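In: My questions are about this predicted structure, shown below with the sequence.
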Amino acid sequence: MMLQRPDADAMLATAGLDGEMAAGTRPGLAAALAALENERGLSPAGRERALAQFEDNLARLAAIARDRADHPEIADVVIDRPVFILGLPRCGTSILHALIGADPQVRTPLQWEVAAPSPPPEADTFDTDPRADGFDAYAAANFTGAWADVLKAHPIGARVPQECGMMLETAFHGINPSMLFSLPGYYAWYRDADTSFGYRVHKMWLQHLAWKNPRKRWVLKVQEHAYHLPELMSVYPDAVLVQPHRDPATVMASISRLIEVIRCVSFEEIDRPALGRELLHLWHDGQVRSMAWRKANPQIKVHDLRFKDIVADPVAAVRGIYAHAQMDFTPDTENAVNSWWAANPADKHGQHRYELADYGLTREQVESVYADYIAAYRDYL
């Protein structure tokens, strides 16, 4: 039986979005709702979870827009040479983001402030804002049972740096709906869309968060930037790009396990081989786009590095990024990096275990699909 599709315009109106904000958000929202209608694997609870997530996305964007309307000076906040960490999932991007985010001169979006952005955070109360404790309480209540395994692979906490995807998805120009709820129709729309509006919203977020709590530089990360580097660079022409690399066979096993755990609360059952095939090609799509863009824009230098080198010597890895980004690597920076590394061992929440064969994949299959990536970045694998 076909489920009734919620109306995109009604959802936008309920959230209080109109004008440019509604017009820019509507195409992606409509694509997500259409894909949700056609997704048969979701449980009833999973479908409710998806709709609640969509409504939350719109509410967060509306909050940003209202504060901006009330305080037009937010639009004047300068975002200077932001550093974007690219790359496949599971190749050290989150580690780098957190290592650099520990530096007091650096600003990363934190999970609590992206979840509850209004009113804009302030420097004087940033470390004691009750919204942080509220986020931690939410995480403690929700990341339990089967979902607790998420913590073995991906850190969740109020003061943990948040990925850009949680900001891009408020404009429905991010990949998160596909990660959480499959939705292949939405992924096809996202992959081929012009996401310029999404990156304008992304900049609105950074200006909003920095207005009363600035730092010298922003450092950001999410794997989906690979799909839309032209749009990213159109909004941030002075962006600095960093890309760690890792053996794609290991990447595919690890991300398949993580997405299986993330989706397990929303699906009646997970078809592991189908999940493996989906993610194998989905993430390769992004690298095809990224490699083509890099080849066409050799004047924009990207700092490549190996996952193995990040875990072997995190201080040296961060120092290299700072040199590339023309950032000051101070004694405080080194102390912050060492302190974070000591406090966050890889197995802090238990071992994240995965096997490629669990998802119907072989090393030969992965290396065949990723032959172009392996050839391009062999020295960094």
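Out: It's in. Just so it is clear, the model here is predicted, and its values are computed rather than measured. Numbers count the residues shown, from 1 in each chain.
In: rest of the way, CA atoms for contacts and neighbours
Out: OK.
In: From Leu17, how far out is the closest residue to Ser118 other than its chain neighbours?
Out: The shortest distance from Ser118 to any non-neighbouring residue, by Cα to Cα, 6 or more residues apart in numbering, is to Ala63 (6.0 Å). With distances taken as Cα to Cα, to the nearest Å, Ala63 is found 9 Å from Leu17.
In: another structure for you, compare them:
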Amino acid sequence: MTGIAADLSRCPTPQELMDMAASQTGVDDFGDPARNAGLAALVESIERGSWQGMTDQARALAIDYLTHQLVTRLRLVADRKAYPEIARQTIEAPLIVVGPPRSGSTLLHTLLSLDPDNMAPEHWICREPSPPLALGTPTQERLDAAEKRMMDLFSLIPDVFVTHPYMIEEGSGALAECGSDILSLAFTAQQLWCWWGDDSYRDYLLKADHSAAVGLHHDFLQHIQWGNTGTRWALKGSDHMLWLAELAAQYPDAKLIWTHRDLSQQLASLASVQAILLGLNGHPVTPEARRAQGRKAMEFQWAITDKAMKSREAIGDDRFFDSNYHELMADHVEGVRRIYDWAGLTMSDRHADAIRNWLANHHQTKHGQHRHSPEEFGMSAERINEQFASYTEKFGFGFGIRPGMTV
């Protein structure tokens, strides 16, 4: 590293990060300035919060990550100028999974992606999207660069592979999240709060107008659609609950799929995953830090859920399909078929067979057991069911509660 990047005693400013990215690419057009609001909020949060407690290795990785996101932004804008066909791509009626983390959304997204007619972004193209696919097959060097960048970051948090086992076998070829892998280009992602953010960044995510960031999401899909052979996007992002109104406005014909799971399982799993991510500060995560992060995760998830429910009321229930995790696990093919029936689509035999074949080769605990319990994070049925009462009333899910059970 050179210049400010070599000075790990302080967090670089947004402008310094942008200058570093520009020096690496030779261009300086980052697109709509409104898409920089997340960077300013995140850097302020890092500087005030996690920076002082990070090791030099963790600081260097953070700077590299932030700079690379900006480098990617610069390249996307440059490609869009050079190839007008990108902006002419139409994103039609995407299937978008919008449920909370650890509610079966990744599994459902995977099953949707197995339809030969569907397109689903992968990690590598979110990290190395330029040049566009229409210009030729990506080189091995490009794929290797994406793989290394992902593994370097995760080297500080090896337990992430138990919670996300697909990363072991598929690496950067694994399916990407809309939030952590695409909207993070606008520095608007819940994952960034888990990694480095404090209360100020959490409040930014909850209160800001994210239209500009969702617009970047749309531009990114246009970019990677040019040269793709699919006909319909299958997307997933638990972060979408933070900006459902903006998402529904950007994609008025989108089919929105909200995943639900018993909160005693979903919230404990979420708290455990977010506690693991604390390792990105370079230090071992203590039991006390795990419990504290678990409590913060639970409070944040309620705030997100409450906001999403209010947005959904304004959008209209008819735009949403509610997917029951427990029913999906009981019969994966029928679970997906119900979604297709609701969306006015026909599930092909090829798709059903692909789901069965995938499930036969991917067992949930193949790479280790993700162990966690609600008690570990101070979660009680009484407290959760009181806090999530309006959610339980509407959808039938609570702590130890599923539709059809007596509360």
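Out: The structure has been received and is ready for your questions. What you see is a predicted model, and the numbers here were worked out from it, not measured in a lab.
In: if we can go back for a sec, so what corresponds to the residue nearest to Ser118 of structure 1 in structure 2?
Out: With TM-score structural alignment as the matching criterion, the partner of Ala63 of structure 1 in structure 2 is Arg75.
In: pretty sure its match is touching Glu128, no?
Out: No: with contact defined as Cα atoms under 8 Å, Arg75 of structure 2 does not reach Glu128; the gap is 9.5 Å.
In: follow-up on the earlier one: Gln53 of structure 1 versus the residue nearest to Ser118 of structure 1, what's the distance?
Out: 15 Å.
In: Show me which of these two is the more surrounded one.
Out: With neighbours defined as other Cα atoms under 10 Å, Ala63 of structure 1 and Gln53 compare such that Ala63 has more, 19 against 16.
In: Find the helix or strand that the more buried one is a member of.
Out: helix 44-70 (DSSP states H and E).
In: quick one: that helix to structure 2 mean distance?
Out: Mean deviation of helix 44-70 of structure 1 from its aligned counterpart in structure 2 after superposition (mean Cα distance after the TM-score superposition for structure 1): 1.7 Å.
In: Which neighbouring elements make contact with that helix?
Out: Taking 3 or more Cα pairs under 8 Å, 6 or more residues apart in numbering; DSSP states H and E as contact, the helices and strands that helix 44-70 of structure 1 lies on are helix 8-15, helix 19-38, helix 176-181, helix 196-210.
In: relative orientation of that helix and helix 196-210 in degrees?
Out: Comparing the axes of helix 44-70 of structure 1 and helix 196-210 via axes from the mean of the first three to the mean of the last three Cα atoms, to 10 degrees yields an angle of 70 degrees.
In: List the buried residues in helix 44-70 of structure 1.
Out: Neighbour-count burial for helix 44-70 of structure 1 flags 46-47, 49-51, 53-55, 57-68 (criterion: 16 or more other Cα atoms under 10 Å).
In: Going along the chain, name the helices of the stretch 151-300 of structure 2.
Out: In chain order, the stretch 151-300 of structure 2 shows helices spanning 160-163, 166-170, 190-195, 199-207, 211-225, 244-250, 263-277, 287-315, with DSSP state H, counting those that start in this stretch as the criterion.
In: My read is that Arg290 of structure 2 contacts Pro374, right?
Out: No: using Cα under 8 Å, Arg290 of structure 2 makes no contact with Pro374, being 12.0 Å away.
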